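Chemist: any chance you can model this:
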Amino acid sequence: MVAKISVSNSLYGAIVYNGEKINKEHGRLLDTNKIYNDGTGSVDIKRAFADFMQWIPSTTKTERPMVHISLNPHPDDVLTDAQLTAIAHEYMEKMGFGDMPYMVYKHTDINRHHMHIVALRVRPDGSCISDKNNFYRSKEITRELEREYGLKTAEREKVTPDTPLLKIDPSGDLKKQVAAAIKIIRMRYRFQTIGEYNAVLGLFNIRCEQTDGRVNGREYHGLVYFALDDDGKPIASPFKASRLGKFAGREAIDGKYEKAKEKINVTPTKEKVADVLVRSTGKDDFIARLKEKNIDVVFRYTDEGRIYGVTFIDHDTFNVLNGSRLGKAFSANALEIKFNQNTEQNQQTSPIVIQPENTSGQPGQQDSGTNISDSAPIADTRHTERNDNTDYDISLPGFEFHQGQSVNPDEEEFARRMKRKRRRGRKL
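Modeler: Sure, this is the predicted structure:
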């Protein structure tokens, strides 16, 4: 059995969280101690909060007067409500909360049924039940309960940077999966913006959103996380970062941004992406070749299908980089021109027919060995020189962006400059 203990000052929040969950038929109230219980399994949230408040002394130095505990038996242990209730009471007695007001809830929102306990830790005289060595005391008690009730030993899974990352499984414990993925990603990858963070989260069907606002006159800045399906649609209500752990919160992620700035070296990733970009025949080929180099690329599109964002996730260096961090040639605008605009313009351009060489020496006559229709269009074979002052600064052999015949910004800019010179000449 695994016990998770947190002390807090948010008594009402804990009652609401548990009460709303079981009132939506995702569990039931098993029992209470010194708090009203009508026996229906549901909770009158306001009444429960009022009952708790009656037990809180008017003067106390304790800043965090309540404790929220979750008791999680091994998934293979199948227990009745009576057994769960008995285990909860015995656990609270051994932890020193036997005489304190508390409520025991059973949660059934996931396959592994478990208990949550909300309790006060401030006695009527204002003294507080110490939380010193809670972890070791709790672990010892849960081992005793496992032996007493014949339960299987359950250990909290340790998450390390080497722990495998998997996509969210909709049939599993979503909260646990999201929390584990966030913890591993935060340990393993380096990112500097919420967009880069979401790019790597998205590989595992998770999305993060910032939440800013005011509640009761106080500003708050937080994060919420969504578990997604393969189409990017949420499959459950969002999880507040505070429910997942401090590692998922705004402060922790903002701190990650700052540390990443000092450690990221873009050169290895840039060299690999540049090499692939030169050799790629199109966007799909570009994506596939990057995958071979252990790099994922995430494109973001407008409703019209235009690329407006691109992020590279290098699983060798663990760097997550927006395209513009690598240089202009790797920005969303540059890749939009290379992969989309060139393709569209080439499809709209008339086929080019080269005029055969006239070997007869007579104007208007064609070589007798050719067979070209008189009505065939003849393309202008003259070429304009490219201005070296291009927007895409990259010096790689064979690397060039083409914007098609219908648009030539170099010629247009040259024409504008010549017009300005002529106007200045007339004024003189």
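Chemist: could you use CA atoms for every contact and neighbour count after this?
Modeler: OK.
Chemist: three-state assignment of Glu63?
Modeler: coil (DSSP: H, G, I helix; E, B strand; the rest coil).
Chemist: can you get me a residue count around it?
Modeler: Using other CA atoms under 10 Å, Glu63 has 10 neighbouring residues.
Chemist: tell me how far Leu335 lies from Asp99.
Modeler: Leu335 is 67 Å from Asp99, where distance means CA to CA, to the nearest Å.
Chemist: so which of the two has more stuff around it?
Modeler: The residue with more neighbours, out of Leu335 and Asp99, is Leu335; 23 against 12, by other CA under 10 Å.
Chemist: please identify which helix or strand holds that one.
Modeler: Assessed by DSSP states H and E, Leu335 sits inside helix 332-336.
Chemist: now for the following helix or strand past that helix, which elements pack on it?
Modeler: Reading on from helix 332-336 to the C-terminus, the next helix or strand found by DSSP H and E is helix 342-348. The helices and strands touching helix 342-348, judged by 3 or more CA pairs under 8 Å, 6 or more residues apart in numbering; DSSP states H and E, number zero.
Chemist: buried ones in helix 342-348?
Modeler: By 16 or more other CA atoms under 10 Å, the buried positions in helix 342-348 come out as Asn342, Gln345.
Chemist: swap in stretch 160-175?
Modeler: So stretch 160-175, judged by 16+ other CA under 10 Å, has buried residues Lys167, Ile168, Leu174, Lys175.
Chemist: could you dump these to TSV with distance to Asn111?
Modeler: Converted to TSV, these look like this (distance: CA to CA, whole Å):
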residue	distance to Asn111
Lys167	19
Ile168	15
Leu174	11
Lys175	12
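Chemist: please provide the structure for the following sequence as well, for comparison with the first:
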Amino acid sequence: MEPADGHPTIQHCMRSFEPYLAANRRTEKPVIHVSLNPHPDDVLTDEQLAAIGQEYMEKMGYGNQPYIIYRHEDIGRPHIHIVSLRIDGQGKKINDYKEWQRSTSVCRELERKYHLLPAEKQERRESLPLAVVDYHKGDIRHQIAGVVKPVMQGYKFQSIKEFKALLGLFHVTVEETRKTIDGKTCHGLVYAATDEKGDRVGVAIKSSKIGKSVGYAALQKKFFKSKQWLVKQPIPEGTKEAIAMALKQDTRQGFLQELTGKGITAMLYENAAGVIYGVTYIDHTSRTVFKGSALGKEYSASVINRQYGVVLPGKEEEVPVLHPTEPETKEPGLVEGLLDIFSPESYPYLGEDLTQSPYGKKKKRKRKGPYLG
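Modeler: Modelled structure (predicted):
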């Protein structure tokens, strides 16, 4: 039944799915979730996005199914998510044989019809936003989502420190949280905006409010995949050469500016005495984050400290590190008031995969749908 105001809620939409789910409780993965992302240069109206979504579902054989088309801008540009069911009105499972290949073919066809930029000529990954988060503008959750999602997708990093350094470029910080429930320790993440000095401002946002793709489990998986990738793909020699050339600059500012001109950001960590005890490099060309020692001793914090920091008497070869196994800083109050961080949502967020069926056990996370552009 339609709501009185004519604007259906997520609850109304989910109830329209219930008869289909009840007709077949045996199918392991009854829900389909597709994300269609036109190129940023493709300017489309809501009506055009809806038409593309409807035509996509028709061509994929889901035209007679109940489905939701949801317009989203969490990655800094308009795109749509489509959620539907693989079970028809008679309880039969819709054929999904070679669905991925068919979907790709349909997307290419729609690109030609609507004169969109072809995805095959573009990298199929989200580009970084052009603007940093500005907490004065409000709507912090969507601003932060527009940073952390493409960063998670497009860059390679192996630790929370490296991830945090990368987010800091866009005035975002992240912190791991822990909560013990029935003797079991659960982990989570919260994100927050920062000001020009890197200090946290505004309220913290639970990762669950942004999406599972930027949650604790996804981050650990990202660390593992990045480590595997870096084993097979060593840091480019060009990156090392660029840093070596920058180290010939007489001043710290000159060093940093030289690297910036080569598409590399260097994050220097120093203590109250002015001793540089750590360095993280962000190579925007290869989209890789790594600590200085990963390149070799000649690129490490000790070398940079001798060049641009403060060398303590008798410590020329070994730079003292204060509490090296602990985070450099911890923003006070970042996790205060978030005791419900691990509480489940009543209904799934349509910007993410639907991983829980109203009938039956929890389903495995589905693979993301194909991208349109």
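Chemist: specify which member of the buried residues of stretch 160-175 of the first structure is nearest to Gln345 of the first structure.
Modeler: Lys167 (38.4 Å; CA to CA).
Chemist: the closest one against Leu201, yeah?
Modeler: No. Lys167 of the first structure is not in contact with Leu201 according to CA atoms under 8 Å; the separation is 9.5 Å.
Chemist: how near is Asp38 of the first structure to Asp31 of the first structure?
Modeler: Asp38 of the first structure is 10 Å from Asp31 of the first structure, by CA to CA.
Chemist: those two: who's more crowded?
Modeler: Set side by side, Asp38 of the first structure and Asp31 show more neighbours around Asp31, with 24 against 10, by other CA under 10 Å.
Chemist: so which helix or strand takes in the more buried one?
Modeler: strand 27-33.
Chemist: in the second structure, what stretch matches that strand?
Modeler: Aligned by TM-score structural alignment, strand 27-33 of the first structure falls on no residue of the second structure.
Chemist: next helix or strand past that strand?
Modeler: helix 45-55.
Chemist: quick one: that next one to the second structure mean distance?
Modeler: Helix 45-55 of the first structure differs from its equivalent in the second structure by a mean of 3.4 Å after superposition (mean CA distance after the TM-score superposition for the first structure).
Chemist: centre of the chain versus that helix, how much separation?
Modeler: 38 Å (CA atoms, centre = their mean, to the nearest Å).
Chemist: got the angle between it and strand 27-33?
Modeler: 20 degrees (axes from the mean of the first three to the mean of the last three CA atoms, to 10 degrees).
Chemist: counting by contacts, list what helix 45-55 of the first structure packs against.
Modeler: Checking 3+ CA pairs under 8 Å, 6+ apart, helix 45-55 of the first structure ends up next to helix 11-23.
Chemist: helices or strands next to the helix it packs on in the packing?
Modeler: strand 27-33, helix 45-55, strand 102-107, strand 114-120.
Chemist: that one versus strand 102-107: what angle between them?
Modeler: Using the same axes, to 10 degrees: helix 11-23 of the first structure against strand 102-107 is 40 degrees.
Chemist: distance from helix 11-23 of the first structure to the middle of the chain?
Modeler: 27 Å.
Chemist: how about the helices in the stretch 51-200 of the first structure?
Modeler: With DSSP state H, counting those that start in this stretch as the criterion, the stretch 51-200 of the first structure has helices at 81-94, 134-149, 174-188, 194-202.
Chemist: again with the stretch 251-400 of the first structure
Modeler: Counting by DSSP H, counting those that start in this stretch, the stretch 251-400 of the first structure has helices at residues 267-279, 283-292, 323-326, 332-336, 342-348.
Chemist: so which of the ones you listed is the most surrounded?
Modeler: helix 332-336 (a mean of 21; mean count of other CA atoms under 10 Å).
Chemist: next one: that helix to chain centre, how far?
Modeler: The answer for helix 332-336 of the first structure is 23 Å, by CA atoms, centre = their mean.
Chemist: compared with the second structure, how much does that helix deviate?
Modeler: Mean deviation for helix 332-336 of the first structure: 7.5 Å (mean CA distance after the TM-score superposition for the first structure).
Chemist: elements contacting that helix?
Modeler: Using 3+ CA pairs under 8 Å, 6+ apart: helix 332-336 of the first structure touches strand 307-314.
Chemist: between the strand it packs on and helix 267-279, how big is the angle?
Modeler: Using the same axes, to 10 degrees, strand 307-314 of the first structure lies at 120 degrees relative to helix 267-279.
Chemist: stretch 186-202 of the first structure: which residues count as buried?
Modeler: 186, 188-193, 195-202.
Chemist: quick check: end-to-end length of that stretch?
Modeler: Using CA to CA, one end of stretch 186-202 of the first structure lies 14 Å from the other.
Chemist: now swap in stretch 19-28 of the second structure and tell me
Modeler: End-to-end span of stretch 19-28 of the second structure (CA to CA): 17 Å.
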